[in-house]
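*Asks:* Next comes the sequence, and after it the predicted model I'd like to discuss.
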Amino acid sequence: LDYWKRRGIRGPPGILFLGNLYAMTDVNKPIGLVLRDWTKIYGKVYGIQEGLRRTLVVSDVEMIREFFTKKFECFYARKVSFPGICHEDG
């Protein structure tokens, strides 16, 4: 759970083995609202964990544009599970 912290990236605290999945599956709050709230707290770039999978959340349109145009070779094979979320493991 310290993966992002060791890299200087902020993010919500998680639970061992679940990461942030518990907070993301709140039946009273859609995932989009959870991510929006975290963006307000942690900024336009922050790290979460979906179970054991580490995910970098990027909410800055210009940064996303740069990732997929100027730095395409580094990001072209990233998985997208929710709009705006790419996994660090490809």
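*Replies:* Everything's here; your move. Numbering: from 1, shown residues only.
*Asks:* When you work out contacts or count neighbours from here on, use the C-alpha atoms and nothing else.
*Replies:* Will do.
*Asks:* Show me where the chain has its helices.
*Replies:* Per DSSP state H, the chain carries helices over the ranges 3-6, 21-24, 31-42, 61-69, 72-75.
*Asks:* pretty sure residue 34 is touching residue 24, no?
*Replies:* Yes: here residue 34 reaches residue 24: they are 6.4 Å apart, a contact under C-alpha atoms under 8 Å.
*Asks:* want to compare, so here's the second one:
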Amino acid sequence: MDVLGLTDYATTLALVAVLILTFYLFGRRNFSYFKELGLSGPKPVSHLGNLVQIKKLGFNNVFKYWREIYGDVYGIYFGVVPNCIVSDPEFVQEVLVKRFSNFVN
């Protein structure tokens, strides 16, 4: 019986370890999106993205701060969802007006 009890404990421990590792790796895999595109941006926190920094610095101030550091175009994460931030009005006009036909729905 002790062997069976130990086996159940070891199996449960292994299952919990695998679940924690999967949860961590799933959260980290999405955070390579902007690196692959060559965009810079603030380092995200696993599963929270940049929400911690936004809460800490304030919604209005954080984007001004990041623009000074990372430039007019950079990437951030709301949770695990990547978002491209564009601060240059001319670039926004280029994308939304002149190249509007390139975007569907």
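*Replies:* Perfect, I can see it now. Since the structure is predicted, the reported quantities are computational estimates derived from the model, not experimental observations.
*Asks:* before we move on, back to that, to residue 51 of the first structure, which of the helices of the first structure lies closest?
*Replies:* Among those, the nearest to residue 51 of the first structure by C-alpha to C-alpha is helix 21-24 (6.1 Å).
*Asks:* by contact count, what packs against the closest one?
*Replies:* In terms of contacts (3 or more C-alpha pairs under 8 Å, 6 or more residues apart in numbering; DSSP states H and E), helix 21-24 of the first structure is packed against helix 31-42.
*Asks:* can you list contacts of the helix it packs on?
*Replies:* 10-12, 23-25, 45-46, 59 (C-alpha atoms under 8 Å, 6 or more residues apart in numbering).
*Asks:* Now do the same for residue 62 of the second structure: its match in the first structure.
*Replies:* Mapped onto the first structure by TM-score structural alignment, residue 62 of the second structure lines up with residue 34.
*Asks:* any idea how far residue 26 of the first structure is from residue 35 of the first structure?
*Replies:* 12 Å (C-alpha to C-alpha, to the nearest Å).
*Asks:* Could you check which of the two is surrounded by more residues?
*Replies:* For residue 26 of the first structure versus residue 35, the count of surrounding residues by other C-alpha atoms under 10 Å is larger for residue 35: 19 against 11.
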